[in-house]
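[1] Quick one, what's the 3D model for this:
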Amino acid sequence: MDMAFDDAARCLAELGHPHRLQIFQLLIKAGDTGLAVGEIQKELGIPKSTLAHHIAQLMAAGLMTQEREGRVQRCRIAAGKARAFVTFFVADCCEGLPGVELAI
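    Next up is the predicted model:
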């Protein structure tokens, strides 16, 4: 999945907020199981309404998904989009800088 500059810029804009970046990182660490909204709220210690806003922004950018499981809203990273976003930056990393190598 290749990523266009406009799409990468949108992802950067959304991840430029500390809470959204924290949510993104938490979901990456959670893997396929994801996290319930309540778990994210407990980890970040922010009001539900604020968290809902940040989740909506990440979903609009395509960086995460959310689905209902009974009474729980489960959030997961959108793995394909996250992988494309990271690849966008590291694909040609440091090509023109001699002696600089990226270790991933």
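[2] hey, let's count contacts and neighbours off CA atoms from now on
    Fine.
[3] So which bits of the helix or strand containing residue 9 are buried?
    Using DSSP states H and E, residue 9 maps to helix 5-15. Neighbour-count burial for helix 5-15, with 16 or more other Cα atoms under 10 Å as criterion, is recorded at 8, 11, 14, 15.
[4] In JSON lines, list those along with distance to residue 51.
    Output for those, formatted as JSON lines (distance: Cα to Cα, whole Å):
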{"residue": "8", "distance to residue 51": "23"}
{"residue": "11", "distance to residue 51": "18"}
{"residue": "14", "distance to residue 51": "13"}
{"residue": "15", "distance to residue 51": "14"}
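[5] Sequence B follows; please return its structure for comparison with A:
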Amino acid sequence: MDKITALDALAALGQETRLDVFRLLVRAGPDGLAAGEIAARLSTVQNTMSAHLKVLDRAGLIAARREGRSVCYAADMTGFRDLLAFLMEDCCNGAPGLCRPAIAAATCLRQDEHQSTDHDAWKGPT
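    The predicted structure is shown next:
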């Protein structure tokens, strides 16, 4: 990840509603939620929510997929892991390998919480 991409991601998360959306989608797991459901759960008008979702999508923090007439969104854990890795790249006196446990702990869920085998990004590093 380069600095500009990291700044875009940080700017996207630097707004209260977008941070709430991202955290909601992380909790929702790899199946994600429909845009309307996200708006309802966060008590936000749908067109306003749409704008927030676009910002998070452009920043590489969420991914959209169409399901019939709905658009569903899920947290993009690879994008989030890349952001964390970028932020921690120079940690530990230039030895980023020392920070790998912190990155892994911050970005992965225990396998027994999400049994789905087709969403590898949710399983964490292998």
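[6] before we move on, the earlier item: need the residues that contact the helix or strand following the helix holding residue 9 of the first structure.
    Per DSSP H and E, the first helix or strand lying C-terminal to helix 5-15 of the first structure is helix 18-30. Residues from elsewhere that reach helix 18-30 of the first structure, judged by Cα atoms under 8 Å, 6 or more residues apart in numbering: 14-15, 34-35, 40, 44, 54-55, 58, 63-64, 75-77.
[7] ok, back up a step: for the helix holding residue 9 of the first structure, packing partners?
    In terms of contact count using 3 or more Cα pairs under 8 Å, 6 or more residues apart in numbering; DSSP states H and E, helix 5-15 of the first structure is assigned the packing partners helix 18-30, helix 48-60, helix 79-90.
[8] between those helices, which one is nearest to residue 71 of the first structure?
    helix 48-60 (15.4 Å; Cα to Cα).
[9] Let me know the closest of the contacts of helix 18-30 of the first structure to residue 93 of the first structure.
    So of the contacts of helix 18-30 of the first structure, ranked by how close each gets to residue 93 of the first structure (Cα to Cα), first place is residue 15, at 20.1 Å.
[10] any idea how far the residue nearest the centre of the first structure lies from residue 83 of the first structure?
    For the first structure, residue 24 is the residue whose C-alpha lies nearest the centre (Cα atoms, centre = their mean; 3.4 Å). According to Cα to Cα, to the nearest Å, residue 24 of the first structure stands 12 Å off from residue 83 of the first structure.
[11] Overlap of the contact sets of those two?
    Counting by Cα under 8 Å, 6+ apart, nothing touches both residue 24 of the first structure and residue 83.
[12] if we can go back for a sec, out of the buried residues of helix 5-15 of the first structure, which one sits closest to residue 49 of the first structure?
    residue 14 (17.2 Å).
[13] Tally up the residues packed near residue 29 of the first structure, please.
    Taking other Cα atoms under 10 Å as the criterion, the count of residues near residue 29 of the first structure is 13.
[14] per the alignment, it corresponds to what in the second structure?
    By TM-score structural alignment, residue 29 of the first structure lines up with residue 27 in the second structure.
[15] that older thread, closest one of the contacts of helix 18-30 of the first structure to residue 101 of the first structure?
    residue 15 (25.1 Å).
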